[in-house]
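Asker: Sharing a model prediction with you, sequence too.
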Amino acid sequence: MSFDFINSHLQARQQSALNRKRYVIEQASAREIIVDNKHYLNFASNDYLGFADEPTVFEGMQSLGSHSSALVTGYQGAQQQLEKYLCAQLGYNNAMLFNSGFSANSSVIKALFQDKAIAQQSAIFQDKLNHASLIDGALHANAALVRFNHNDMNHLRSRLEKSNAKYKLIVSEGVFSMDGDQAPLIELLSLAKAHNAWLMIDDAHGFGVLGKSGLGSCEPLIAADNLPDILVITFGKAVASSGACVLGSSEFIDYMLQFNRDYTYSTAMSPFIALHTLSRIKTIRDASHKRAKLNANIALFKRLANEHKIALMDSTTAIQPLILGCAEQTLKACEQLKQQGIWLTAIRPPTVQHNTSRLRVTLTAAHTEQDITTLVNCLKKAIA
């Protein structure tokens, strides 16, 4: 039979407890979720500040659709307003919007090394735990891909020193999506400068949450004008919207306009989404009370988990993984939690490395102390 490998691959996934499936979500908030008419406490949301259910108010709405790509007629005033606002707040000269963070990450890396002659003199240095979008971009670029151990600056330094590449790009994340820890930005910037390299940071899980004003992992660096060469932020998490923005120098963004195929051949972000996102980000700037509540919830969860001898990873962010190792065991624990009214995600290979399957708990400002107490009690039973 033609394409008979499909069934064999599906069977292999089932046998390895790695099969994935979708659930129809009937209703969801940062705190609760309804699936198949059953109510659960939701500990799988990236709506870290609990903004998704709050209305936004904005003016100037003229069109819901962008009509075409940004290089045809899709680039309207709403998108320009959002780009200019983000540049002013984050300290960059120019920016461009994408419909997803995956597209932004992968396409920027591919486009940067689209010239094969240049790519042959280039190397991309990626943290081993970088998001799939960043890895995919490097795999489809013409440059050499060099991996360094997670947050290991000595290993990265060694890799850089051994490289003969003329053009070097270091790529990392502000907050790592599966481990919840943060990249050492100051050290990364220092290494980049010492080796005449560029630094690209994906701050999907930091923007909106970290920093006094919610500007993310790079907020402490803005005043010193010591920023990554390329910064990618996404709007589908703490901002409770959708899409992404790539920020950099005017020359870099102009280069992307010429050579980034995802941007050229995709319909532009809707002006409705752009204005909604701009309004939400302005609200987030003043949402210190929500960030304080989130941090209090993180501290409470870590304290209760420690009291119950639940071994968490070394994370101080809203992402709190509990590694169980075995994929089958992780699935069973996840199902037991659902039976207790807790909804969270069993993360398994290939998303994470083999033997590191985990329950990925995400906390939000919307959770109550009782919610977190309930979660810890249920976790203790599920992993016993």
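Answerer: Nice, thanks for sending it over.

Asker: When you work out contacts or count neighbours from here on, use the C-alpha atoms and nothing else.
Answerer: Will do.

Asker: L185 and K21: what is the separation?
Answerer: Remark: distance between L185 and K21 (C-alpha to C-alpha, to the nearest Å) = 36 Å.

Asker: The two: which is more packed in?
Answerer: Comparing L185 with K21 by other C-alpha atoms under 10 Å, the one with more neighbours is L185, at 20 against 5.

Asker: ranges for the helices of the stretch 51-200 of the chain?
Answerer: Using DSSP state H, counting those that start in this stretch, the helices found in the stretch 51-200 of the chain span residues 77-90, 101-112, 116-119, 132-139, 153-162, 185-194.

Asker: what sits against L324?
Answerer: 330, 356-359 (C-alpha atoms under 8 Å, 6 or more residues apart in numbering).

Asker: and it, what element?
Answerer: For L324, the element it lies in under DSSP states H and E is strand 319-325.

Asker: Which element is encountered next along the chain beyond that strand?
Answerer: Remark: after strand 319-325, the chain's next helix or strand is helix 327-339, criterion DSSP H and E.

Asker: Heading C-terminal from that following helix, find the next helix or strand.
Answerer: Going down the chain from helix 327-339, the next helix or strand is strand 342-343, by DSSP H and E.

Asker: What helices and strands are in contact with that following strand?
Answerer: Contact partners of strand 342-343 among helices and strands, from 3 or more C-alpha pairs under 8 Å, 6 or more residues apart in numbering; DSSP states H and E: strand 38-42.

Asker: another one to put next to it:
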Amino acid sequence: MTDIFAKRLSPVMQTMTGFGPRPLYQAVEARDGEALVEGRRVVMTACNDYLGLSGDPRVAVAAAAAVKRYGTSCSGSRLIGGTLPLHEELERRVAAFLGREAAIVTTTGCQANLALTPLFGRGDVVFSDMANHASLVDAVRAGWADSRRYRHCDMRHLERQLAGAGADAAKVIITDGLFSVEGDLCRLPEIADLARRHGSRLVVDGAHDIGLMGAGGRGVAEHFGLMDAVDLYTGTFSKCFGSIGGFVAGPAEVIHFLRYTSRSVIFTASMPPASVAAALAALEITVAEPERRTRAFEVARQVKSGLGALGFDTGASATPIVPVHIGPTELCGRMWQEVLDEGVFTSVVVTPAVPESQALIRLSLQAVHTDDHINRILDAFAAAGRRLGLIPAAPPAVPSQLAGAVKTPAGAR
């Protein structure tokens, strides 16, 4: 008889759990671009706190005040007893920020995407980018709609899928705004045009771009000047907004429907008071201090340029997510450990997040990274890359010289 507990990790996961201090589930204490890892202070590049707001004193003060007034938990779902005036205020602020009629906040960003499931009924057709976040994939799987995935950012493939769906089907295109692994943007102008021509709704997950992209921080839609082309936004407070939680923003009628039908909303305890207050404070700072976005992109530009000069393949990213393509899983794990030994903590990305033998190291750059941090990142990759034979032994310039002098704008501590 087969035992349901007789499960084993895949060979890839077995490989990745065998390196040094572990690239996965590593305990860290991170703040202001650095982290304490097993008693050693290193540069932190595995944190999606792009604007550096999780350590901002104003955000911490707001969170502490909320705990003092409301306690540490609402101890109930939003539907019954778990809604505070703070939740309603955050919903109003998010809706106004994105220019939508209404919004609903959820306990995590993952749950915000799962909240979409009731929209996907029998006979409907959902078109999803193959690189979409796992929570979007799960939201579609949990619904009853016909799911059709198009190759990553392949607009011809998407158009063929739309054309084959039939004129009478209710259609929706779902895409990440900023893809979290490679750091590339969705091709929103073309997607919006296809949605219009084929009578499809458009949902954009702005987890990594809302707060970071666009003149006002409203994400890829603002970046492309297409705010009105998006029917529904999802997002999270755990990246740019220094907290935890998620949101869905769109037409009031749709949000009202989701409030009473989404399992991830009505069957889970609500977002804690401290997290709501932190998100409110961070949203205010994000609007008031655009120089944080400028700094995050400048840090990314310097790091990407320096890594490229050393001989690393950093893909086509032009955002604070910088992928360093390594290849074989075991080699990527060794590179992760070597870079950590040099004083930089990174993320490692392996299958199923990327295809087999296309493992990479992912850097998340922050507004709070200093010139010294940039130099240390480049020096670490140079030393580790040379030891493993990934880059030439004699680079064209000393890594610390590649970064150049980068001035931190006022307010981007």
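Answerer: That came through fine. Quantities reported herein were computed from a predicted structural model and do not represent experimental measurements.

Asker: hmm, back to that, which residue numbers in structure 2 go with the strand holding L324 of structure 1?
Answerer: Under TM-score structural alignment, the match for strand 319-325 of structure 1 in structure 2 covers residues 321-327.

Asker: how far apart are that stretch and its match in structure 1?
Answerer: Superposed on structure 1, stretch 321-327 of structure 2 shows a mean distance of 0.9 Å to its aligned residues (mean C-alpha distance after the TM-score superposition for structure 1).

Asker: counterpart of the top helix by length along structure 2 in structure 1, which residues?
Answerer: Secondary structure of structure 2 per DSSP state H: the longest helix is helix 291-310. Counting by TM-score structural alignment, helix 291-310 of structure 2 lines up with residues 289-308 of structure 1.

Asker: buried sites along the matching stretch?
Answerer: 290-291, 293-295, 297-298, 301-302, 304-305 (16 or more other C-alpha atoms under 10 Å).

Asker: Relative to M61 of structure 1, which of these is nearest.
Answerer: Proximity of these to M61 of structure 1 (C-alpha to C-alpha) peaks at K290, which lies at 28.0 Å.

Asker: Tell me how far that closest one lies from G325 of structure 1.
Answerer: K290 of structure 1 is 33 Å from G325 of structure 1, by C-alpha to C-alpha.

Asker: now P220 of structure 1
Answerer: Using C-alpha to C-alpha, P220 of structure 1 is found at 36 Å from G325 of structure 1.

Asker: which residue lines up with A204 of structure 1 in structure 2?
Answerer: Match for A204 of structure 1 (TM-score structural alignment): A207.

Asker: Tell me who's in contact with G211 of structure 2.
Answerer: 217-219, 240-241, 283, 286.

Asker: How about it, nearest residue that isn't a chain neighbour?
Answerer: G217 (4.2 Å; C-alpha to C-alpha, 6 or more residues apart in numbering).

Asker: Translate that neighbour into the numbering of structure 1.
Answerer: That one, G217 of structure 2, aligns with G214 by TM-score structural alignment.

Asker: Confirm that its match sits in a helix.
Answerer: No. According to DSSP: H, G, I helix; E, B strand; the rest coil, G214 of structure 1 belongs to no helix; its state is coil.

Asker: Kindly tell me how buried it is, as a neighbour count.
Answerer: Neighbours of G214 of structure 1 (other C-alpha under 10 Å): 23.

Asker: In structure 1, which residues correspond to stretch 80-100 of structure 2?
Answerer: With TM-score structural alignment as the criterion, stretch 80-100 of structure 2 aligns to 72-92.

Asker: What residues sit buried inside that stretch?
Answerer: Buried-residue list, stretch 72-92 of structure 1, by 16+ other C-alpha under 10 Å: 74-76, 78-80, 82-83, 86-87, 90-92.

Asker: next one: stretch 354-373 of structure 2
Answerer: Buried residues in stretch 354-373 of structure 2, counting neighbours by 16+ other C-alpha under 10 Å, are found at 358-371, 373.

Asker: Quick one: the strands in the stretch 151-300 of structure 2, in order.
Answerer: 171-176, 200-205, 232-236, 246-250 (DSSP state E, counting those that start in this stretch).

Asker: will you turn these into JSON lines that also has distance to G343 of structure 2?
Answerer: Formatted as JSON lines, these follow (distance: least, C-alpha to C-alpha, whole Å):
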{"stretch": "strand 171-176", "distance to G343 of structure 2": "32"}
{"stretch": "strand 200-205", "distance to G343 of structure 2": "33"}
{"stretch": "strand 232-236", "distance to G343 of structure 2": "30"}
{"stretch": "strand 246-250", "distance to G343 of structure 2": "33"}
